Structure formats: C-alpha cells, structure tokens
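**Q** The following block contains a protein sequence and its predicted model.
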Amino acid sequence: MTYVVTENCIRCKYMDCVAECPVDCFREGETMLVIDPLLCIDCGICEPACPADAIRSGAESGLEAWVELNARYAHLWPEITVRREPAADARQWDGRPGKLALLSPRPGAGDAGQAG
C-alpha cells in the first residue's frame, strides 16, 4: 500500500515531502498535494518530512477516502518535483479541522511554477 496525503495538507501545501521523494510521485493541486499510487514505492521517506503531519500510510484504517482521492487527482494534476515555499498563510491553516470543504479540484502549477 502506498502513502497518501490527507486533509491537513489542504491550504498548507508544504513541499518538504516533494524534495525528499526518490521517485517523484507527488502531484500538485491548487490547494494540496497528492501522491500517485502507481509511482509510490512505499519507502515512507515523505511521512516524517511533512511539517503538517499530513502524510500517512494508505494501509492505516479509516483512510480509504484519502487513498481514493490521491489516486483520482494523481491522474489529473501535474507532477511537482522541486520544493517551493508554501503560501504565506500556511501556518494559520495547519491543524485546522474541516478543511476538506476547501479542497479545490483545479490543478496547481506543478514544475511549471518554478522560477526560471
């Protein structure tokens, strides 16, 4: 079972995990990141790298909806392989409950958002 990004990533979208991933399996949405389950090698390096504690093993009980959400958006959102700075208000959102309503289905910039 692969790792999944969960609710606390929404509006925080720290990218420390992206910098640590050895197989570039992260995808970027407008308000959160997801992990592509077809690429994740289940190494677990991303989990402790997440400052928002938003990454979990998909094998944990109760995460079935997040496993499905990561799989769905991994095929719609662009690849992100390089860490960017989070939004200026990320700390204000970290740990807030009920953020699922703030999930945007729109893609993020992905690697195209890198300053050149």
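**A** Arrived safely.
**Q** all contacts plus neighbour counts: C-alpha atoms, from now on.
**A** OK.
**Q** Name the nearest residue to the residue nearest the centre of the chain, ignoring sequence neighbours.
**A** Residue closest to the average C-alpha location in the chain (CA atoms, centre = their mean): Leu33, at 2.6 Å. Once flanking residues are discounted, Leu33 sits nearest to Arg27: 5.6 Å by CA to CA, 6 or more residues apart in numbering.
**Q** dropping in the other structure now:
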Amino acid sequence: MTYVVTDNCIGCKYTDCVDVCPVDCFYEGENMLVIRPDECIDCGVCEPECPADAIRADTEPDMEKWVAFNQKYSEVWPVIYEAKEPLPDADAQDGKDDKLTTIFSENPAQQAA
C-alpha cells in the first residue's frame, strides 16, 4: 500500500502533510503536491493532516489513476521538505469539482532563490 494525493489538493496546496512525513516523499507543483509512491513508507501520518482531505490510500477504489499521476509528477517536480503557506484562495478552492481539467498546472513549483 501507498498513499497518493488526489485532485482536491489542486488550487489549495496545504502543506501540513509535509511536516509530518518522515521520508520527504512529497513533491511540489505550482498548485498542488504529489507523493512519490515508491518512496512512501505507508505510515499514513500524512492522511489525517490534510485539511482538504486530498490524501488517499491506494487501496481505495479507482486509485490506480492517482498512483500513476503521482508517480509521473513526482519525477519532474522538486521535493518539498518543509511546510509553506497554502495558496491564497485555498479555502475557496477546497471541495470544488473538476479542478483537474480546469485549473491544474503541470508546472513545477517556483524554487526560492
């Protein structure tokens, strides 16, 4: 089993999960996070920390697409080691439908200079 980030993270990018992850397996895109499935140690400490309820176990129904999605973007986005402020409109974006097709960005997060 592994954990993955799903579409409700898009537009929110709460990073509470990053602070509790013991193996630094979160990767940061412009407007969401993903987990590298082969680095996740299945501890589950991140799941209850997500205010957007966007982290799921891969054993839940229909998670295969999210495992592949997380793997793909974790290979091209930078690792995130510490929590940051959520996106400015995170609360408004939480729970909205169709964020994957309407606002998802494939761009990596901007790295601090």
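**A** Great, that's in hand. Because the structure is predicted, anything quoted here is derived from the model rather than measured.
**Q** residues near the residue nearest to Leu33 of the first structure, how many?
**A** Other residues near Arg27 of the first structure come to 26 when the count uses other CA atoms under 10 Å.
**Q** by contact count, what packs against the helix or strand harbouring it?
**A** For Arg27 of the first structure, the element it lies in under DSSP states H and E is strand 26-28. If you count contacts as 3 or more CA pairs under 8 Å, 6 or more residues apart in numbering; DSSP states H and E, strand 26-28 of the first structure packs onto strand 33-35, helix 64-74.
**Q** Apply 10 Å and report the result again.
**A** Contacts defined by 3 or more CA pairs under 10 Å, 6 or more residues apart in numbering; DSSP states H and E place strand 26-28 of the first structure against helix 16-20, strand 33-35, helix 64-74.
**Q** So which residues of the second structure form helices?
**A** Under the criterion DSSP state H, the second structure contains helices at 16-20, 64-74, 90-93, 99-102.
**Q** Please produce a markdown table containing those helices, extended by mean neighbour count.
**A** A markdown table is the format used below for the helices of the second structure (neighbours: other CA atoms under 10 Å):
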| stretch | mean neighbour count |
| --- | --- |
| helix 16-20 | 20 |
| helix 64-74 | 18 |
| helix 90-93 | 15 |
| helix 99-102 | 12 |
